[in-house]
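> coordinates only, sequence not included:
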């Protein structure tokens, strides 16, 4: 089969499209004929060896796929059958014609959800929902600040936040990105390239500040967020697309009674050495039931920036690297 392979940690230029044997079946695994694979900023970190999920070399990148079940290993595959249309999250292996994922991380998708759009669910929508509902315990009527709001993660947080009853303020870096955030539920959008966001956020909140920050960007935006949050606010650190991991002045957390909350979705998907306990793993399926219900209610609208054939993997990754994306770039094996 065809697969994108990394034989060293060297970024995009270290990748090649190769003919390789299909992946070996795992105990309790599900083999999937991949119809679409999502491309993310996290993929770039993995390729550079800078992500907490560091696969052994050589490896095939890609953590979010959608496709058709072709084979099941053993019993208890969560009711899955060959021929089912599914999405799946996996620690690596998605940029290929076939992939094998743990049955607990494979989810049957609604009939009206296309394969490309379904790649948003295994990590992007799941991260936003887990962050806002589980970790920050967002309440209706609270104000949510979302950074990077036109990327896949940001748009997902805007939609999930609005669906949970929040007033959403978004930051974005261009008129097109601002328009996308508004179209998906943001009540207001701040151009973060125009200068520090503190005064704009305080103006929009009557001086009180926001209750929750969803931050996949880090860097300067994280620093500025600390100065425009309300007392008892929760700040969710999701990722560092800016390239700078911020350092937190603990005195600000103290004087404002702030909660700084980290979220690595791979913990819930049992990707790393430290994994969520069985009770949390069981809740993951409930989370996906809730996400698919929101989709069927017309509350979630996955945005596809563009679909590219697998052979154009480098173009897809560079588009993400250059921050040109609104929504998600998807590879079609």
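Looks like it arrived, so ask away. A quick note: this is a predicted structure, and the numbers were derived from the prediction, not measured.
> contacts and neighbour counts: CA atoms only from here.
Fine.
> what does stretch 305-319 rub up against?
Residues from elsewhere that reach stretch 305-319, judged by CA atoms under 8 Å, 6 or more residues apart in numbering: 4, 12-13, 17, 39-40, 44, 95-96, 116, 325-333.
> among those, name the buried ones.
Buried residues within the contacts of stretch 305-319, counting neighbours by 16 or more other CA atoms under 10 Å: 4, 12, 17, 39-40, 44, 95-96, 116, 325-333.
> in helices, which of the residues you listed appear?
Among the buried ones among the contacts of stretch 305-319, the ones falling in helices (DSSP state H) are 44, 116.
> let's see which of the buried ones among the contacts of stretch 305-319 end up in strands.
4, 17, 39, 328-332 (DSSP state E).
> list just the nearest of the residues you listed to residue 267.
residue 39 (20.0 Å; CA to CA).
> I'd say that closest one and residue 327 touch.
No - the pair residue 39 and residue 327 does not pass the contact test of CA atoms under 8 Å, sitting 10.3 Å apart.
> now the residue minimising distance to the centre of the chain: how far from residue 38?
Nearest residue to the geometric centre of the chain (CA atoms, centre = their mean): residue 124, 2.6 Å. Here residue 124 is placed at a distance of 10 Å from residue 38 (CA to CA, to the nearest Å).
> for the ones in strands among the buried ones among the contacts of stretch 305-319, give me TSV that also has distance to residue 283.
Output for these, formatted as TSV (distance: CA to CA, whole Å):
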residue	distance to residue 283
4	33
17	37
39	26
328	26
329	29
330	28
331	29
332	30
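> which members of the residues you listed are the farthest-apart pair?
Longest span within those, CA to CA: 17 and 328, 21.2 Å.
> please compare the first structure with the one that follows:
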């Protein structure tokens, strides 16, 4: 029986941040009030939530998003609809769903989400896999299709392809007809990239790996580069990219100094991506494409590590290690 409809429990366990700082500020609280959805909102009983690098930036206070303290972190969640607002039209209690962002935070037993940022979770996927869809797959699709204007038949290099966004990008690009190249930092990571759609994979810790990528593109370079660590790789990307190619910066952990002449000689485009600036039309397109991926069977989030809710701090430590991510990191609630 539902906790809310059955009796008397009006509180839940949730991670709360009372001050900005390191992973240690993520504290479990056992008596956080269960939120109520408003007209266009949905209350979800969260079974799993996804960890993203952006969560760590927000937690530390270094992101341009600075929630009022205290707050519960987390955008990606998956679970079952508990209750819907009176204006909600596409969801009902009992539906299996996943979210791309939340109102009240995903690191909790319950979360309120806005209807535009939630979608039905296909029966073939677990809640843990559902929690791995949100930010990674929507960012990957937005980067490749909406920002890079990628076309089937083009070659895409996914730099840092063994993490959550990278694996999503490999699967999407392969399904849509791209030639897919990926990089990773370990033998295990390279195997994972190949299993998830890359035609070829390269170890970015090996000397000379950029020359191997150039050779794999017949000396022309890739049409598109999806870059997860721009502060380290952007100068190399500008040398590597095909003439009139496109580089999409998805992640960066610092600054880099480059010469504008790199962009002049190649006439290439360097752009960034910020998922939450997507328009309603963008959201509709992304929802539709990823629904098709679930129905056709190529959208399969790979879960690297699962932690209980109480170990949220460990999950934030792991995702920021410079050891090469291997799949999505999940909290189970």
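Ah, there it is. What you see is a predicted model; the values in this text were computed from it and never measured.
> what would you report as the TM-score here?
The TM-score (TM-score structural alignment, normalised by the length of the first structure) is 0.91; 319 aligned residues with a CA RMSD of 1.6 Å.
> map residue 173 of the first structure across to the second structure for me.
Matched across to the second structure, residue 173 of the first structure falls on residue 185, judged by TM-score structural alignment.
> residues in contact with its match?
160, 203-205, 323-324.
> apply 10 Å and report the result again.
By CA atoms under 10 Å, 6 or more residues apart in numbering, residue 185 of the second structure lies in contact with 160-162, 202-206, 322-326.
> determine which two of these are furthest apart.
Top of the distance list for the contacts of residue 185 of the second structure (CA to CA): 206 and 326, 18.3 Å.
> picking up where we left off before, and for residue 124 and residue 38 of the first structure, which residues touch both?
Both residue 124 of the first structure and residue 38 are contacted by 64, 328, under the criterion CA under 10 Å, 6+ apart.
> what's the closest non-adjacent residue to the equivalent of residue 12 of the first structure over in the second structure?
Alignment note: residue 12 of the first structure maps to residue 23 in the second structure; criterion TM-score structural alignment. Computed as CA to CA, 6 or more residues apart in numbering, the closest residue to residue 23 of the second structure that is not its neighbour in sequence is residue 313, at 4.7 Å.
> tell me which element that neighbour is part of?
According to DSSP states H and E, residue 313 of the second structure maps onto helix 312-319.
> mean shift between that helix and the first structure?
With the two structures superposed, helix 312-319 of the second structure lies on average 1.7 Å from its match in the first structure, counting by mean CA distance after the TM-score superposition for the first structure.
> okay, the angle between that helix and strand 328-332?
180 degrees (axes from the mean of the first three to the mean of the last three CA atoms, to 10 degrees).
> where in the first structure does helix 312-319 of the second structure fall?
Going by TM-score structural alignment: helix 312-319 of the second structure matches residues 313-320.
> need the helices for the second structure, in chain order.
Assigned by DSSP H, the helices in the second structure fall at 3-6, 53-60, 127-130, 134-141, 164-175, 187-195, 209-216, 230-240, 261-266, 280-296, 312-319.
> how about a markdown table for the ones you listed, with distance to residue 82 of the second structure added?
Formatted as a markdown table, these follow (distance: least, CA to CA, whole Å):
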| stretch | distance to residue 82 of the second structure |
| --- | --- |
| helix 3-6 | 8 |
| helix 53-60 | 25 |
| helix 127-130 | 15 |
| helix 134-141 | 20 |
| helix 164-175 | 28 |
| helix 187-195 | 36 |
| helix 209-216 | 49 |
| helix 230-240 | 41 |
| helix 261-266 | 51 |
| helix 280-296 | 22 |
| helix 312-319 | 24 |
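> so which of those is the most surrounded?
The highest average neighbour count among the helices of the second structure, using mean count of other CA atoms under 10 Å, belongs to helix 164-175 at a mean of 26.
> returning to what we had before: shared neighbours, residue 39 and residue 327 of the first structure?
In contact with both residue 39 of the first structure and residue 327: 120, 152, using CA under 10 Å, 6+ apart.
> how long is stretch 175-195 of the second structure from one end to the other?
Distance across stretch 175-195 of the second structure, first residue to last, is 13 Å (CA to CA).
> go on, stretch 199-212 of the first structure?
One end of stretch 199-212 of the first structure to the other measures 17 Å (CA to CA).
> equivalent range in the second structure for it?
Using TM-score structural alignment, stretch 199-212 of the first structure pairs with 211-224 in the second structure.
> what's that stretch in contact with?
In contact with stretch 211-224 of the second structure (CA under 10 Å, 6+ apart) are residues 143-144, 148-151, 153-158, 179-183, 200-202, 209-210, 237-248, 268-269.
> try 7 Å
148, 154-157, 240-242, 245-247 (CA atoms under 7 Å, 6 or more residues apart in numbering).
> from the residues you listed, which land in strands?
Those of the contacts of stretch 211-224 of the second structure mapping onto strands are 155-157, 246-247, per DSSP E.
> for those, which one is nearest residue 90 of the second structure?
Residue 90 of the second structure lies nearest to residue 156 out of these, by CA to CA, at 35.3 Å.
> next, the angle helix 53-60 makes with the helix holding residue 313 of the second structure.
Here the directions of helix 312-319 of the second structure and helix 53-60 differ by 120 degrees (the same axes, to 10 degrees).
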